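Student: Take a look and give me a structure for this.
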Amino acid sequence: MPVLPYLAIVQARMGSSRLPGKVMADLCSKPIVWHVIERLRLSERVGGIVVAIPTGARDDVLSAYLHEIGAEVFRGSETDVLSRFCQASRAHPSHAIVRVTADNPLFDPKVLDETVKYFEKGGYRYARTEGFPLGVGAEVFTASLLEEANGRAITPYEREHVTPYMYTSQESRGAYNCGKNRSRIRFTVDTEEDLLFMRKIYGHFFRGVHNFFLDDILAYLGEEI
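Tutor: Got it, this is the predicted structure:
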């Protein structure tokens, strides 16, 4: 099996406590997870995409849909998401992983590519975006660091949230900063209110293709670029 330079692992599940099934919620006649995958496909640096979902029965509908659209799927533990990521990485070997969550339909592939460039230039083992609206950015880390984290992270928080060990336990890390703190802006779907807001954004921009990015959305919202 060829080793990819960058593998995107999309974290998805049906069991969200605040908005169950949100990754399959309708957004311009497509599920949110479809939009996330399609926006990821626009990245110039990602060589492969796999959606990592739990093994439980309630995620069977998600698995069936992903297979229907031809997406790569890996199924693992619902609560130990770190092990799910590590096993997905082993099944799809790469030098480094991009972590994206399936409730972020305004994920920006341009921001991802800039973060990857920053990651490479700094020679980091881990890098993430900083100051961007919540739901726009991504995390990038080496496959070796993911293996290390899986072997050493012990708390439930570290296991559930995948990367806390990576950004707290070692020095080879960096943060790609947007230059202006917009972290107060929510571009993620966690509540019904978030979903209605996302439908407003998509209703304005989406015409079958993903040709709108962070600057376009901020301009529409009246935010200074």
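Student: Please count neighbours and contacts with C-alpha atoms only from this point.
Tutor: Noted.
Student: how many other residues sit next to Thr168?
Tutor: For Thr168, the count of nearby residues is 9 (other CA atoms under 10 Å).
Student: Would you mark the buried spots in stretch 43-60?
Tutor: 43, 45-46, 48-55, 59-60 (16 or more other CA atoms under 10 Å).
Student: Then stretch 105-114?
Tutor: 105-113.
Student: From the opening residue of stretch 80-98 to its closing one, how far?
Tutor: Terminal residues of stretch 80-98 lie 18 Å apart, using CA to CA, to the nearest Å.
Student: starting at the chain centroid, how far to that stretch?
Tutor: Offset of stretch 80-98 from its chain centre (CA atoms, centre = their mean, to the nearest Å): 13 Å.
Student: please give me the structure for this one as well, since I'd like to look at both together:
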Amino acid sequence: MGKNIVIVVQARMASSRLPGKVMLPILSKTLLARMIERLEMIYTPATVVIATSQHPNDNVIAREADMLDVPYYRGDLNNLLDRHYQLAKAYQADVVLKIPSDCPLIDPAVIDEVLGFFLDSPEKYDYVSNLHPATWPDGNDVEIITMDCLERTWKQATRPLELEHTTPYIWENPSQFKIGNVEWATGLDYSMSHRFTIDYHEDYLFIKRVFEELYEDKPDFSCEDILNLLERKPEIYELNAKYAGVNWYRNHLDELITVGEGQTNLLFKNEVE
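Tutor: Take a look at the predicted model:
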């Protein structure tokens, strides 16, 4: 019997650096709509659900979900772990695939590759990602969690960073969970040099330009297609190059065991997340 795989897209309007980023326009649709479109290109059968908050500011996301005919769940604004767990229970998930809404350039083939790795040995892992260590360009983030693993994490995690970021308790406690990681088959590591995610206005300009360049000829453009574009037009790479490697790790290095300084951009340390 197949497993019920639920892809959880966490989205909210609140953002200290770029408020309302998920509703910014990309080729006449919202960034969130483009994100969902790419998730629906994967081959593995799965249900996509938007996980937003109960805050009134996020009513617009609920309306967008209705317009896209995508189910949604509204939960705690800041406790993302609880939001994921309650959504997974509501949709009777066997497996939860966590995708942040700031990854509108995510390659569907990368998702299928990580899912394939997990599903090829369904009893071998509690958690599989392509992030520990990360190798693909930032913005191809895939995390797969069994329901049992998510429930144990929900019961045991207590630190603010564990509640806000959903999965740190898992990969910070490798003795408690069976953990797997999928590295980029190229042997390259672009996780700190190439930024396909969105937190800043410059990121939006980058993502918008990539869609404008590639979407019309190939709506399901790949990570390789983006990299080839950047080689042809390096000025696009430069749009947000100064933020390469910026991630939430930078302000929590003293709390994390399995993440070091080489996995984040310290130039932006102490910036409000």
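Student: Just the TM-score for the two chains, thanks.
Tutor: Overall, the chain-to-chain superposition scores 0.94 on the TM-score scale (TM-score structural alignment, normalised by the length of the first structure); 222 aligned residues with a CA RMSD of 1.7 Å.
Student: picking that back up, out of the buried residues of stretch 43-60 of the first structure, what pair is the most spread apart?
Tutor: Farthest-apart pair in these is Arg45 and Asp60; separation 30.2 Å (CA to CA).
Student: I'd like the buried residues of stretch 43-60 of the first structure laid out as a markdown table, including distance to Phe206 of the first structure and secondary structure.
Tutor: Conversion of these to a markdown table gives the following (distance: CA to CA, whole Å; DSSP: H, G, I helix; E, B strand; the rest coil):
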| residue | distance to Phe206 of the first structure | secondary structure |
| --- | --- | --- |
| Ser43 | 18 | coil |
| Arg45 | 24 | coil |
| Val46 | 23 | coil |
| Gly48 | 24 | strand |
| Ile49 | 22 | strand |
| Val50 | 24 | strand |
| Val51 | 23 | strand |
| Ala52 | 26 | strand |
| Ile53 | 27 | strand |
| Pro54 | 30 | strand |
| Thr55 | 32 | coil |
| Asp59 | 27 | helix |
| Asp60 | 28 | helix |
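Student: So which of those is the closest to Leu19 of the first structure?
Tutor: Distances from Leu19 of the first structure to the buried residues of stretch 43-60 of the first structure, taken by CA to CA, are shortest for Asp59, at 14.5 Å.
Student: Looking for the alignment partner of the closest one in the second structure.
Tutor: Using TM-score structural alignment, the partner of Asp59 of the first structure in the second structure is Asp58.
Student: how far away is its match from Val96 of the second structure?
Tutor: The value you get for Asp58 of the second structure to Val96 of the second structure, if CA to CA is used, is 22 Å.
Student: ok so, going back, will you turn the buried residues of stretch 105-114 of the first structure into a markdown table that also has secondary structure and distance to Ser77 of the first structure?
Tutor: Compiled in a markdown table, these are given as follows (DSSP: H, G, I helix; E, B strand; the rest coil; distance: CA to CA, whole Å):
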| residue | secondary structure | distance to Ser77 of the first structure |
| --- | --- | --- |
| Pro105 | coil | 24 |
| Leu106 | coil | 27 |
| Phe107 | coil | 25 |
| Asp108 | coil | 28 |
| Pro109 | helix | 28 |
| Lys110 | helix | 31 |
| Val111 | helix | 29 |
| Leu112 | helix | 27 |
| Asp113 | helix | 29 |
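Student: tell me, what residue is most central in the first structure?
Tutor: Val100 (0.9 Å; CA atoms, centre = their mean).
Student: sec struct for that one, please.
Tutor: strand (DSSP: H, G, I helix; E, B strand; the rest coil).
Student: any idea what it aligns with in the second structure?
Tutor: Aligned partner of Val100 of the first structure by TM-score structural alignment: Ile99.
Student: Same check on Ser144 of the first structure?
Tutor: Using TM-score structural alignment, Ser144 of the first structure lines up with Asp148 in the second structure.
Student: Buried residues of the helix or strand where its match lies, list them for me.
Tutor: Assigned by DSSP states H and E, Asp148 of the second structure falls within helix 147-156. By neighbour count with 16+ other CA under 10 Å, helix 147-156 of the second structure contains the buried residues 147, 149-151, 153-154.
Student: same check, this time on stretch 86-99 of the first structure
Tutor: Neighbour-count burial for stretch 86-99 of the first structure [16+ other CA under 10 Å]: 86-89, 92-94, 96-99.
Student: Tell me the one of these nearest Tyr65 of the first structure?
Tutor: Taking the buried residues of stretch 86-99 of the first structure together and measuring to Tyr65 of the first structure by CA to CA, the closest member is Ala88, at 18.6 Å.
Student: Give me the nearest residue to that closest one, chain neighbours excluded.
Tutor: Nearest-residue entry for Ala88 of the first structure: Phe74, 5.8 Å, with adjacent residues in sequence omitted and distances by CA to CA, 6 or more residues apart in numbering.
Student: Surely the one you found is within a strand?
Tutor: Yes. Membership of Phe74 of the first structure in a strand is supported by three-state DSSP.
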